[in-house]
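>>> Structure for this input, please:
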Amino acid sequence: MIRSLASLIRSSLPHTRLPATVYHRLAHPRTLNTTMSSKAPDLDKIESAKRKAAFKAVEEHFNSSMRFVGIGSGSTIVYGVEAIKAHLEKNPPPPNHMNWFVPTGWNSRKVIEQAGLLPIAFDSLPGDALLEVCFDGADEVDEDLNCIKGGGACLFQEKLVACRSKKFVCIADYRKDQKRLLTNWPSIPIEVAPIAHASVLRELRLIGSPDAKLREHSLAKTGPIQTDQSFYIIDAPFKTLLSPLDEKNGSRADGKDGVWSVDTLAARIKQINGVLEVGLFHGLNGAQAQAAGMQGGQRPVAVYFGLEDGEVMVRRAPELEK
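All right, here's what the predicted structure looks like:
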């Protein structure tokens, strides 16, 4: 059985990936001080909500006959892997069938391995292989199922895996459910080439993010946090992002006065030289992408929110509503 969240993440994450304060908060829930609320949340309740959402998502989207399954990063996915392991124990795969799990980075690979499952690197997949599904978390999700991701410094590989999956299924807790992005979550993570970080920061200021900052370790002498690609992460605050409905109703979302929509801002940031990827998962979902002749999309087909009362709320893409 998978160990507790705190001990698992402490053992699976390298010291250079996350500040030591993250481990301290996981091990001692009462010390949590989140930027999303001035009041420390009930961490036990949050973890219970994540776990129930993960088990529900896996129940509805995973089966033992799947060959390739994507596994994202972050604390929520620990419970997704736990649910997958429990499913496989009750429902073994067909004879001579192998279940392979594609991690989005070093951390998620360790979670897969510690659960006794078989990882396979993204670049080791057969050329014609598609992932049946990928399970991943999010930092914030809006009413159109657009997501902010990258708070844990995994970003580029998460998007690679999502876009090679028939469907991306998101698992989150009730705090992540917002009408618009950048409501509670403070900034957009952006993965950038180290040599270009200063010029990227300058251009971000020009398009409406004057307080964009390079993400650094809590211990200053260890320098900037690096991704699995040895790139840096910039956290860029913007005004609350507008939705397609806002635009239909006449709101300007082209960057004037720093007001953007999800799609227009993602496209604008991606144009900046030195940017590898933007932490906005938007556009087509997997079903829409396949209908258009593509292999997958970066927006989830469904989001499973674990609620405070122990229930799970599922929000699906409108075209997939049951």
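>>> use CA for all of it now, contacts and neighbours both
OK.
>>> element containing the closest residue to L214 other than its chain neighbours?
Nearest non-adjacent residue to L214, counting by C-alpha to C-alpha, 6 or more residues apart in numbering: I234, 4.5 Å away. Under the criterion of DSSP states H and E, I234 resides in strand 232-236.
>>> All the strands of this structure, in order from the start?
Assignment of strands within the chain using DSSP state E yields the ranges 68-71, 100-103, 118-119, 133-136, 140-141, 147-148, 168-173, 188-192, 213-214, 232-236, 275-278, 280-281, 302-306, 312-316.
>>> So which elements touch the third one?
What that stands for is strand 118-119. strand 100-103, helix 106-114 (3 or more C-alpha pairs under 8 Å, 6 or more residues apart in numbering; DSSP states H and E).
>>> again, only using 6 Å
strand 100-103 (3 or more C-alpha pairs under 6 Å, 6 or more residues apart in numbering; DSSP states H and E).
>>> packing partners for the strand it packs on?
strand 68-71, strand 118-119.
>>> count of neighbours near L125?
Residues near L125, counting by other C-alpha atoms under 10 Å, number 14.
>>> And the one 5 residues further on, by the same measure?
Residues near L130, counting by other C-alpha under 10 Å, number 19.
>>> Check the spacing between it and S65 real quick.
To S65, L130 is 14 Å away according to C-alpha to C-alpha, to the nearest Å.
>>> check contacts around the residue nearest to L214.
Neighbouring residues of I234 by C-alpha atoms under 6 Å, 6 or more residues apart in numbering: 189-190, 213-215.
>>> Out of these, who's the most crowded?
Compared across the contacts of I234, I190 has the highest neighbour count, 30 neighbours, by other C-alpha under 10 Å.
>>> Find the residue closest to I272 in space, skipping its chain neighbours.
In space, I272 is closest to V200, 6.7 Å off (C-alpha to C-alpha, 6+ apart).
>>> Any figure for the gap between that neighbour and K110?
V200 is 32 Å from K110, where distance means C-alpha to C-alpha.
>>> The two: which has the busier surroundings?
Each of V200 and K110 has its neighbours counted (other C-alpha under 10 Å); V200 has more, 22 against 19.
>>> residues near the residue nearest to S165 when sequence neighbours are not counted, how many?
Nearest non-adjacent residue to S165, counting by C-alpha to C-alpha, 6+ apart: L131, 4.4 Å away. L131: 24 surrounding residues under other C-alpha under 10 Å.
>>> Let's compare: structure for the following, please.
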Amino acid sequence: MTGELSPIDKAKFVAAKRAVDYVEDGMRVGLGTGSTAAWMVRCLGELVRDDGLRIRGVPTSTRTAELARQVGIDVISLDEAKWLDLTIDGADEFDENLNLIKGGGGALLQEKIVATASDRMIVITDAAKEVAQLGSFALPVEVIPFGWQTTKALLEETLINLDVLGRETSLRMNGDAPFVTDEGNFILDLHLIRIGNVRQLALVLNQIPGVVENGLFIDICDIVVIGHGDGRVELRDINEGTVQEDKIDFLDNDNMFSDL
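Just a heads-up that it's a prediction; the model follows:
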């Protein structure tokens, strides 16, 4: 199976494969949303099926919940779990301080709630997502539908006084209609190009009426697992200040997802 993957998918796969080593029997695990997180959910499903791993997963979207159930993971709500041992999720961008932009998949609100309700957050990604300064990826901001155009205007006015390079704002669409989150909200994507002060921006955005949450994850990620297309994996622990490298060998007969 892995022999048929593109280099970028191989990078996502090995990052996910390595990250699930942090999951122990009996844990309550936050399950992220997105293409890289989907590999992680499938890897956990393999451990549940083949190794008898017993975990309870709290998904961050309906898409992740469906996949988790499909691969045999016991799915519960965050209210049932109350607190999580760790969350594993992807990211759209990350910097050297492990600050993140998330929300490309439209699940940033649940992702942030679940991640902050965890003892640790592990981010799985490929090397292309690392940037010197956040902002190249459009920053998602979840807003309530009522008066969203007014909220958009307030956002654009606020950006004038902030340390960002671009100020274009667009409503995320799903075909001819606005994209709607699991909570029934809209997403405004801020095309900032460069964010000078991520902490200031995160705080200011959430003060604007109509804004529910933004996609800046500051001081939330503990470990980033970076996958490469040749099977190399780099693990950076922001708390321990360590960097570790591993290698995951691909198997030509690896068909762990052939039944999905």
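>>> Can you tell me which of the contacts of I234 of structure 1 is closest to A302 of structure 1?
Within the contacts of I234 of structure 1, the smallest distance to A302 of structure 1 is 22.2 Å, found for P189 (C-alpha to C-alpha).
>>> which residues touch the aligned residue in structure 2 for that closest one?
Aligned by TM-score structural alignment, P189 of structure 1 pairs with P140 of structure 2. Contact analysis of P140 of structure 2 by C-alpha under 6 Å, 6+ apart lists 103, 188-189, 215.
>>> what do you get if the cut-off is 8 Å, keeping everything else the same?
With contact taken as C-alpha atoms under 8 Å, 6 or more residues apart in numbering, P140 of structure 2 is in contact with 102-104, 106, 108, 187-190, 214-215.
>>> One more: L181 of structure 1?
Contacts for L181 of structure 1 (C-alpha under 8 Å, 6+ apart) come out as 140-142, 146-148, 240-242, 262.
>>> how about the helices in the stretch 1-150 of structure 1?
Using DSSP state H, counting those that start in this stretch, the helices found in the stretch 1-150 of structure 1 span residues 5-12, 20-27, 43-61, 75-90, 106-114.
>>> now these in TSV, with distance to I272 of structure 1?
Formatted as TSV, the helices of the stretch 1-150 of structure 1 follow (distance: least, C-alpha to C-alpha, whole Å):
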stretch	distance to I272 of structure 1
helix 5-12	33
helix 20-27	31
helix 43-61	35
helix 75-90	31
helix 106-114	27
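>>> among those, which is nearest L219 of structure 1?
helix 20-27 (8.3 Å).
>>> which residue numbers in structure 2 go with the closest one?
Counting by TM-score structural alignment, helix 20-27 of structure 1 pairs with no residue of structure 2.
>>> ok and that helix relative to helix 75-90, angle-wise?
50 degrees (axes from the mean of the first three to the mean of the last three C-alpha atoms, to 10 degrees).
>>> Can you tell me which helices and strands helix 20-27 of structure 1 packs against?
Applying 3+ C-alpha pairs under 8 Å, 6+ apart, we find helix 20-27 of structure 1 packed against helix 5-12.
>>> quick one: contacts for L88 of structure 1?
S64.
>>> change it to 6 Å
If a contact means C-alpha under 6 Å, 6+ apart, then L88 of structure 1 has no contacts.
>>> Could you check which residue of structure 2 pairs with it?
In structure 2, L88 of structure 1 lands on V48 (TM-score structural alignment).
>>> quick one: its match from A177 of structure 2, how far?
From V48 of structure 2 to A177 of structure 2 the distance is 39 Å (C-alpha to C-alpha).
>>> again, but for L159 of structure 2
With C-alpha to C-alpha as the criterion, L159 of structure 2 and A177 of structure 2 are 26 Å apart.
>>> do the same with V211 of structure 2
As for V211 of structure 2, its distance to A177 of structure 2 is 20 Å (criterion: C-alpha to C-alpha).
>>> So between the two, which is more surrounded?
More crowded of V211 of structure 2 and A177, by other C-alpha under 10 Å: V211, with 22 against 9.
>>> Quick check: the gap between the closest residue to that one other than its chain neighbours and F186 of structure 2.
The shortest distance from V211 of structure 2 to any non-neighbouring residue, by C-alpha to C-alpha, 6+ apart, is to V143 (4.4 Å). With the distance defined as C-alpha to C-alpha, V143 of structure 2 ends up 5 Å from F186 of structure 2.
>>> how far away is R172 of structure 2 from D222 of structure 2?
30 Å.
>>> what do you get for E66 of structure 2?
Distance from E66 of structure 2 to D222 of structure 2, by C-alpha to C-alpha: 27 Å.
>>> before we move on, back to that, can you put the strands of structure 1 in TSV and add distance to A291 of structure 1?
Rendered in TSV, the data for the strands of structure 1 read as follows (distance: least, C-alpha to C-alpha, whole Å):
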stretch	distance to A291 of structure 1
strand 68-71	21
strand 100-103	24
strand 118-119	29
strand 133-136	16
strand 140-141	24
strand 147-148	22
strand 168-173	15
strand 188-192	29
strand 213-214	39
strand 232-236	33
strand 275-278	25
strand 280-281	19
strand 302-306	17
strand 312-316	17
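>>> Tell me how many other residues crowd F94 of structure 2.
F94 of structure 2 has 27 nearby residues by other C-alpha under 10 Å.
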